[in-house]
Structures are given as structure tokens and as C-alpha cells.
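**Q** just coords:
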């Protein structure tokens, strides 16, 4: 499932392509036909993200359905381009065409878990279920800490709970805990508030880098096999999907186990039980 940095990147791309101009909307697949018809010809004011949820704000009257809400889920994908849009094919849920008349843009959405119209109240109800987003300017780590500090759940579980922190997925969860030197099973209530703030700031740094590059890179140059040039996929992570391999920092074998239906990766030495660790922010 795409993590929050991908959705924020999509929001930026959609705003750049269509923001402030009317869009033609249709649903070749037919599953969003009524919604597409309702927004067809409206001005798309902006696209914005909150965690793994994307919202297209249309210039509709107050009280009307003026938000297109998209959640990609496991299989959803956006494709964007310029010029003449391709002929519709496959399960094309939503197609947008518009933008600069001199260089028209198009966007195609396939396979999302959710694609629906919401009014302001509906959007507010959805956001009430989400925790703060480290990538948003209004993301407040103290709101997440209020949940974390009361919880007997592990940090590994809490970081994946979208009602605690919005936008974190399996990769960021594993990598930020490694970089913080925290064992995944540390309970939320046992974590010092200062350590939570450090964790949040490092998470925000990693995710902002992901928005810029379109990929998740968490390693520092000194811990990569190739230390110059573009970061290879094999050098991008410390522990995620590296079970059975030596830790980049200490050489201990990286471990994996199931937690709430997802694979959890960690280094038993760098993230020893009771370890406080340190957070590094030098992402290149």
C-alpha cells in the first residue's frame, strides 16, 4: 500500500496539473459515473493529502459535495500525463482532463479502495478518525503523543495505527524505529515524551525526502555499499525486507516476525530491548 509520502506527492502533481482550472471528469468504468458527472466542468481548486487519503477540492457551492476523496488501498494507482489522453482501457475509475489549454493534462485513477464524493461534514468526519500527519504543517506530535502515552500497545503497532499517526506504513515504521534505536515492542506508555518528539521529527524528515524523490531512502551514505551516485534499491533501507542479512551498522542478523498481519523487521543488537538509542537526521 502506498505510504503517506506517495499520496502527498500525488496531491502536489494534481494541483500543479489542474489547480485553478476547470476539469472534465468521467468514469469510463462506470463505478464513479454519478460522482464524475457531478464534478465535470468544475474548477479544481487544489488537491491535498492527509496520511494515505487524498482530497480534490472542487469549486462547488457551500453545502454541496465538493470533495473527491480517494484512498488507493493495496491496488490503486494514479497515472498522469500531458497532451492527448490515451484511449480509456481497463478498470478506469476516474479520468480528469484539463489544466493549461496550451498543454492539457490528464490523470487516470485505477483500482482505488475508495473514490467518493464528500461534503465538508463528510470530510470532517473522516479526518476525525485520523491522527496527525507528519507531512502537514498542522501535524501536531503532541496529539499523537496523547494517544501513545496512554497505550499498552507496542510502538510498532501504534505507528501503523492511522488514528495515532496518519501516513506511516510498514517501511517507515521499520526504518524510523531502527534509526531511533528503539525496540519495536517498547510500549507506548513507557516511551519518554522527548524520545517521541525525536521520533516524530525524524519521521517527518524521512517522509519529506520521500515526497521530493518519490521513493523511501532511509540510509546514510556511510552505511551503503555504494557511497556515491544515485542510491540503489539494495542500499535504500536499514532493516526493511533485509531479514537474514547482516545489519548495516553492527553486522547482527536482521530479524523478522508477524505483527498484526504485517511483517516487522528489526536488528536485535541496535534495537535491543530497553535501548534508548539516538536519532540521526543526516539523509542524503
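**A** Received, thanks. Everything numeric in this text was worked out from a predicted model, so none of it was measured. Numbers count the residues shown, from 1 in each chain.
**Q** CA atoms for contacts and neighbours, from now on please.
**A** Will do.
**Q** distance of residue 190 from residue 163?
**A** Remark: distance between residue 190 and residue 163 (Cα to Cα, to the nearest Å) = 20 Å.
**Q** swap that for residue 36, please
**A** In this view, residue 36 and residue 163 are 29 Å apart by Cα to Cα.
**Q** do residue 30 as well
**A** Using Cα to Cα, residue 30 is found at 32 Å from residue 163.
**Q** again, but for residue 214
**A** Taking Cα to Cα, one finds residue 214 at 24 Å from residue 163.
**Q** so which of these two has more stuff around it?
**A** Shown here are residue 214 and residue 163; by other Cα atoms under 10 Å, residue 163 has more neighbours (18 against 15).
**Q** another one to put next to it:
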């Protein structure tokens, strides 16, 4: 499932290329036909993300609310005025992958509008110079501002927004729970936007036992966990990938290691999908189990509590 940094990148991309544009909104698949009709022909005034939820705001007071879930993805394209990633969302391999396309190959004179829909396109958004297709999302609905606020009210603080009081809210929420930290970090009511990759990596970076109850954590340690989450997820927005290892863990350029200033995928994480391999810090084999029907990776020595 795309994690919060990808959804924030989506919000930024929609704002960059579609804000202020009167958009054609349709549902080639047909499942969103009624919602598309409510948004069609209206101007996008803003885009925002909270955790894994994307909200596209239109001038007449309605919003498009999208949660990609496990299989959702947006595809983008357009003329030379279009900038951004050509695809954001599932499917995933290791961490986050995005492929960039600046539109120069087509050129303004050759752009003939969006191509014919391919596959089950739930919603298509098109302007004079670009388009976006959504497939496979768990949630795709036209909502009022009040309905959007109700969704937000059910979510915990978002580290990528990091609003005043969010850190304190997160810390207080953790310290009040008997639930294991590994489960709390995946609870979108406790913290919005963290998924399986960030969960494993953050617990390792802070040397926290995944099974330690939230109330077993000190306030200082909970605060450090929030601060580290803010830092690494902000890096993810910048890089378009989840990278949690520092540069001294990366190989030499051209030798299967870092490329373009970023590490190779196999160098990007401390424990995620490294079961059976030596811990980068202590050499103990990285362990794998399941918690809440999701795979959990950790180092039994470094995270022993």
C-alpha cells in the first residue's frame, strides 16, 4: 500500500499541474459515473493529503476523496507543459518507485489529449494540457466539506503536516495504550500515513522492541519516535522513495551501489524485506513474523528492549 509520503506527492502534483484548471471528470469504467458528473466541468482549487487520504477540492464546495488501498494507482500524462511523475501508487516492489516523464517526447504540437482508457479506469481527470487516470482505489467518492472533515476527524496526526499540537497528541496517544508499538504505528487513528515499510524501519532506527506496549514507552522516547518519523517521511516526499539508511551504508556509484545520489533499493533499508540477512548494525539475522496480518521485520538483538 502506498504510504503517506506518496500521497503527499500526489497532492503536490495535482496542485502543480491542475490547480486553477476547469477539469473534465469522467468514469470510463462506469463505477464512479454519478460522482464524476458532480465534479465534471468544475475548477480545481486545491489539493491536500492527510495520511493515506487524498482530497481534491473544487470551487463549488465538493471534493474528490481517494484512498488508494493496496491496489490503487494514478497514471499521468500530457504535453510539454505537464511536469511530474507518470505514475504514483501500486503495485510496489521494494519501497516506493516512481517513473518520471516531463512530456517532452510528445511535444505541445503533438499532444492530442488523453489516450483511450486502458483497463478499469475508475476516474479520469483531464485539462487542456494533461490527464490523470485512477485505477483500483479502495475509496473514490465525491464528498462535501463536512464529509471530508468527518474523515479527517477519524485520523491521527500526520507527521508530514506536523501541525502545532500533533507531536503532543501522538505522544499522549501512545502512552495511553497497551497495544504493541508495531501495531500502534499501523493504526491510522494513532498516526496517519505510516505503513509497513516505515513501521519496520522506524522501530529499528529507534531501537524499539516491536512488542513493547505503548504505555511502556517513556515520553521522551515517544517524542523521538515522532521526530524521526517526521524526518524520514519528509525525506520520502523529497526523494520519491523510502530511504532510511544513511549514505555510509551505500555502495560506490557504478558498483551496484548508489546512483544519482540515492542508494540502490537493496541498500535503502535496515530491516524491511531483509529477513535472514545480517543486521547492518550488529550482524544478527533479521527476523520476520506476522503481526496483525502484516509482515513485521526486526532485529532480535538491536530491538530486544
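**A** Nice, I can see it. Keep in mind the model is a prediction, meaning the values are calculated, not measured.
**Q** could you tell me the TM-score of the two chains?
**A** Superposed pair, TM-score by TM-score structural alignment, normalised by the length of the first structure: 0.90. Supporting alignment: 265 aligned residues with a Cα RMSD of 1.3 Å.
**Q** wait, what's in contact with residue 188 of the second structure?
**A** Neighbouring residues of residue 188 of the second structure by Cα atoms under 8 Å, 6 or more residues apart in numbering: 51, 155, 156, 194.
**Q** again, only using 6 Å
**A** 155, 156 (Cα atoms under 6 Å, 6 or more residues apart in numbering).
**Q** please look at residue 118 of the first structure and residue 67 and confirm they touch.
**A** Yes - contact status for residue 118 of the first structure versus residue 67: in contact at 5.1 Å, counting by Cα atoms under 6 Å.
**Q** who's more crowded, those two?
**A** Each of residue 118 of the first structure and residue 67 has its neighbours counted (other Cα under 10 Å); residue 67 has more, 23 against 20.
**Q** do you know how far the more buried one is from residue 91 of the first structure?
**A** 22 Å.
**Q** tell me where the first structure has helices.
**A** Assigned by DSSP state H, the first structure shows helices spanning 4-18, 33-39, 120-128, 141-148, 155-159, 170-180, 193-213.
**Q** distance to residue 234 of the first structure and mean neighbour count added to these, as TSV?
**A** Listed next are the helices of the first structure as TSV, based on distance: least, Cα to Cα, whole Å; neighbours: other Cα atoms under 10 Å:
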stretch	distance to residue 234 of the first structure	mean neighbour count
helix 4-18	20	22
helix 33-39	41	18
helix 120-128	36	13
helix 141-148	31	18
helix 155-159	23	23
helix 170-180	14	23
helix 193-213	16	19
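**Q** switch those helices over to TSV; also include distance to residue 95 of the first structure.
**A** Shown next, in TSV, are those (distance: least, Cα to Cα, whole Å):
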stretch	distance to residue 95 of the first structure
helix 4-18	12
helix 33-39	8
helix 120-128	22
helix 141-148	36
helix 155-159	33
helix 170-180	30
helix 193-213	23
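**Q** tell me which of these lies nearest to residue 267 of the first structure.
**A** helix 170-180 (7.3 Å; Cα to Cα).
**Q** in the second structure, what range does stretch 108-118 of the first structure match?
**A** Aligned by TM-score structural alignment, stretch 108-118 of the first structure corresponds to residues 133-143 of the second structure.
**Q** how far away from the center of its chain is that stretch?
**A** 15 Å (Cα atoms, centre = their mean, to the nearest Å).
**Q** before we move on, what about stretch 151-162 of the second structure?
**A** On Cα atoms, centre = their mean, the centre of stretch 151-162 of the second structure falls 13 Å from that of its chain.
**Q** so which bits of that stretch are buried?
**A** Across stretch 151-162 of the second structure, burial judged by 16 or more other Cα atoms under 10 Å covers 152, 155, 156, 157, 158, 159, 160.
**Q** pick out whichever of these sits closest to residue 227 of the second structure.
**A** Distances from residue 227 of the second structure to those, taken by Cα to Cα, are shortest for residue 159, at 8.3 Å.
**Q** which residues in the second structure form strands?
**A** 24-26, 44-50, 53-58, 62-67, 73-78, 85-89, 99-100, 121-126, 130-135, 139-144, 287-291, 294-298 (DSSP state E).
**Q** gap between the residue lying closest to residue 107 of the first structure once chain neighbours are set aside and residue 31 of the first structure?
**A** Closest residue to residue 107 of the first structure apart from its sequence neighbours, by Cα to Cα, 6 or more residues apart in numbering: residue 80 at 4.3 Å. Distance of residue 80 of the first structure to residue 31 of the first structure, given as Cα to Cα: 20 Å.
**Q** same question for residue 116 of the first structure.
**A** For residue 116 of the first structure, the distance to residue 31 of the first structure - Cα to Cα - is 10 Å.
**Q** same check on residue 113 of the first structure?
**A** 12 Å.
**Q** now do residue 265 of the first structure
**A** 38 Å.
**Q** out of the two, which sits in the more crowded spot?
**A** Counted by other Cα under 10 Å, residue 265 of the first structure and residue 31 do not tie: residue 265 has more neighbours, with 27 against 15.
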